[in-house]
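Participant: Based on what follows, work out the 3D shape:
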Amino acid sequence: MQQQPYESPGTHATDRSLRVLVVDDDPTVAEVVAGYLDRAGYLVDRADDGPTALARAASHRPDLVVLDLMLPGMDGLEVCRRIRDRAPVPVIMLTARGDEDDRILGLEVGADDYVTKPFSPRELVLRVESVLRRSGPAAGHRLGAAGLTLDPAARRATRNGAELALTLREFDLLCFFLRNPGRAFSREDLMREVWGWDFGDLSTVTVHIRRLRGKVETDQARPRLIQTVWGVGYRFDPAAEEN
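Facilitator: Next up is the predicted model:
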């Protein structure tokens, strides 16, 4: 990865109130990524293996984790699982280019985003800023339908009174559906509206739909709330659950 002259890509945490944990066993990658994040205004911790990452996350809870998939001692998928079990911390996974199965596995275990190597450090900072911006308090009134209740400001979701353990993107996706019931959206639409991307790997949307169905549907094999509209995409239909 070639280091580039730093130019701030956007709004950043000038008060250093936001902590990012960078986990990568390649010292060059870790140093460059940490340097860019530091100059963007983040407080940066580093770890070079899985067990150290878990210990750092436990002692100083990060606001976001940049996590390499291939790590000594414990792979990034297991680290992501354990971090997500402790708290809803956003995770950006670093994967090798072309490893689509690994990227999908990362999303399946709860990663909110991924960046493929080699990557531009400035692009990674933009992704960090985007994920953190979406993980902050959101404006809007409480939303509800078909036994689901979402509080955007508190980022809290329940189904029939029971708390839902949603990742950042799962929460945003469900919030978007609740605000737009009965309308069909393509995967490109959802990627643009929920992720804020004009292009990207559409399997990201597919994986998150599958994960979200597993948490809100009575029968994931026969989804009624989040329906597939063949040739188009997906539609949220609360009336189908109520009938």
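
Participant: Could you use CA atoms for every contact and neighbour count after this?
Facilitator: Will do.

Participant: Double-check that residue 115 belongs to a strand.
Facilitator: Yes - remark: residue 115 belongs to a strand, assigned using DSSP: H, G, I helix; E, B strand; the rest coil.

Participant: Verify the stated contact: it with residue 93.
Facilitator: Yes - using Cα atoms under 8 Å, residue 115 is in contact with residue 93, at 6.3 Å.

Participant: So between the two, which is more surrounded?
Facilitator: Residue environment comparison for residue 115 versus residue 93 gives the larger neighbour count to residue 93, 25 against 20, counting by other Cα atoms under 10 Å.

Participant: neighbours around residue 81, how many?
Facilitator: The burial metric for residue 81, expressed as a neighbour count using other Cα under 10 Å, is 15.

Participant: List the contacts of the spatially closest residue to it that is not a sequence neighbour.
Facilitator: The spatially closest residue to residue 81, leaving aside those adjacent along the chain, is residue 109, at 5.8 Å (Cα to Cα, 6 or more residues apart in numbering). Residues in contact with residue 109 (Cα atoms under 8 Å, 6 or more residues apart in numbering) are 77, 80-81.

Participant: Now show me the structure for the sequence below, then we'll compare the two:
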Amino acid sequence: MRMHVLVVDDDPSIRELLRFVLRKDGYVVLEAENGQAASGLLENEQVHLAVVDIMMPGKDGFELCQEIRLHYDIPVIMLTARAEMEDKEKGFDAGTDDYIVKPFEPKELLFRMKALLRRYRLVSSEVIQLGSVVIDRRGYEIKIGEAVLTLPLREFELLSQLASHPGRIYTREQLIQLIWSADFQGDSRTVDVHIKRLRERFADRQDDFTITTIRGLGYKLEVREG
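Facilitator: From the prediction side, this is the model:
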């Protein structure tokens, strides 16, 4: 099946470049010049991945990304000239899976897209495999070979969330909303404590996966390539 990629950018030259590069690599390209037009395409067309600019008239890339996260289960790459850490943090808070700063190498965009599409296909199941570690999301169990490990609920949900999209950066605030809910009364240090516990529990499984701190942003889970 050919993958359908939605390109959202108000710069016609960027859309033209991406159209050429993506079609050459076998993708079907859908184009929108702003967030509002992109919303219409998402409602009416099959989209497997979105490449989104931030600075657009009307509905900007942050708003569009939040909308995609709310209604669709597809990867999002922000492709933007905004390189400040604050913009990156806002992008990941909005739910983007990756963030690429213009000017960019088309080849890099392609391999990042392919990596994201692989990851999203992997998490369509109720079972996530991280090397020899198997997460059974339905049974709330971790299996390592013949052994079964039962984690406290919040730790299990946190690990499952990170493992659902390996390589994706989650901010602490985003993890609080996803795992503890928006009305949680604690602070972001709660996430740090749970991450520390997970790292301690799986200290001897680093050949399978690691949970990495992204300074100034949050955390991501990385799977070791076999």
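
Participant: Would you mind reporting the TM-score between them?
Facilitator: These two chains, once laid on top of each other, score a TM-score of 0.66 by TM-score structural alignment, normalised by the length of structure 2; 178 aligned residues with a Cα RMSD of 3.4 Å.

Participant: Which ones among the contacts of residue 109 of structure 1 lie within helices?
Facilitator: Using DSSP state H, the members of those that fall in helices are 77, 80-81.

Participant: The top helix by length along structure 2 maps to which residues in structure 1?
Facilitator: With secondary structure taken from DSSP H, structure 2 has its longest helix at helix 106-122. Here helix 106-122 of structure 2 aligns to structure 1 at residues 121-137, judged by TM-score structural alignment.

Participant: on contacts alone, who are the packing partners of the helix or strand where residue 157 of structure 1 lies?
Facilitator: In the assignment (DSSP states H and E), residue 157 of structure 1 maps to strand 156-159. Taking 3 or more Cα pairs under 8 Å, 6 or more residues apart in numbering; DSSP states H and E as the contact definition, the neighbouring helices and strands of strand 156-159 of structure 1 are strand 148-151.

Participant: Can you pull out the residues in contact with the strand it packs on?
Facilitator: Residues external to strand 148-151 of structure 1 that are found in contact with it (Cα under 8 Å, 6+ apart): 141-144, 156-160, 175.

Participant: which helices and strands sit right next to the host helix or strand of residue 129 of structure 2?
Facilitator: Taking DSSP H and E as the criterion, residue 129 of structure 2 maps to strand 127-130. Packed against strand 127-130 of structure 2 by the contact rule (3+ Cα pairs under 8 Å, 6+ apart) you find strand 133-136, helix 153-164.

Participant: now these as JSON lines including distance to residue 179 of structure 2 and mean neighbour count?
Facilitator: Supplementary listing: those in JSON lines, determined by distance: least, Cα to Cα, whole Å; neighbours: other Cα atoms under 10 Å:
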{"stretch": "strand 133-136", "distance to residue 179 of structure 2": "17", "mean neighbour count": "18"}
{"stretch": "helix 153-164", "distance to residue 179 of structure 2": "6", "mean neighbour count": "18"}
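
Participant: looking at these, which is closest to residue 43 of structure 2?
Facilitator: Between residue 43 of structure 2 and these, the tightest spacing by Cα to Cα is seen for helix 153-164, at 24.4 Å.

Participant: just the helices in structure 2 please.
Facilitator: 12-24, 35-44, 61-71, 85-94, 106-122, 153-164, 172-175, 189-201.

Participant: dump the residue contacts of residue 65 of structure 2.
Facilitator: Taking Cα under 8 Å, 6+ apart as the criterion, residue 65 of structure 2 is in contact with 52, 76, 94-96.

Participant: typo on my end, residue 173 of structure 1
Facilitator: 190, 194.

Participant: Quickly note the distance from it to residue 31 of structure 1.
Facilitator: Separation of residue 173 of structure 1 from residue 31 of structure 1 (Cα to Cα, to the nearest Å) stands at 34 Å.

Participant: With residue 101 of structure 1 instead?
Facilitator: Using Cα to Cα, residue 101 of structure 1 is found at 27 Å from residue 31 of structure 1.

Participant: which of these two has more neighbours?
Facilitator: The neighbour count for residue 101 of structure 1 versus residue 31, taken as other Cα under 10 Å, is higher for residue 31 (14 against 9).

Participant: how about that one, what's its match in structure 2?
Facilitator: Under the alignment (TM-score structural alignment), residue 31 of structure 1 pairs with residue 16 in structure 2.

Participant: With residue 99 of structure 1 instead?
Facilitator: Structural alignment (TM-score structural alignment) places residue 99 of structure 1 against residue 84 in structure 2.

Participant: Its match: neighbouring residues, count only.
Facilitator: Once other Cα under 10 Å is used to define contacts, residue 84 of structure 2 is seen to have 9 neighbours.

Participant: With residue 85 of structure 1 instead?
Facilitator: Residue 85 of structure 1 has 12 nearby residues by other Cα under 10 Å.

Participant: ok so, going back, let me have the ones in helices among the contacts of residue 109 of structure 1 in JSON lines, extended by distance to residue 27 of structure 1.
Facilitator: Listed next are these as JSON lines, based on distance: Cα to Cα, whole Å:
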{"residue": "77", "distance to residue 27 of structure 1": "20"}
{"residue": "80", "distance to residue 27 of structure 1": "20"}
{"residue": "81", "distance to residue 27 of structure 1": "24"}
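
Participant: Can you tell me how far residue 175 of structure 2 is from residue 96 of structure 2?
Facilitator: Between residue 175 of structure 2 and residue 96 of structure 2 the distance is 13 Å, computed by Cα to Cα.
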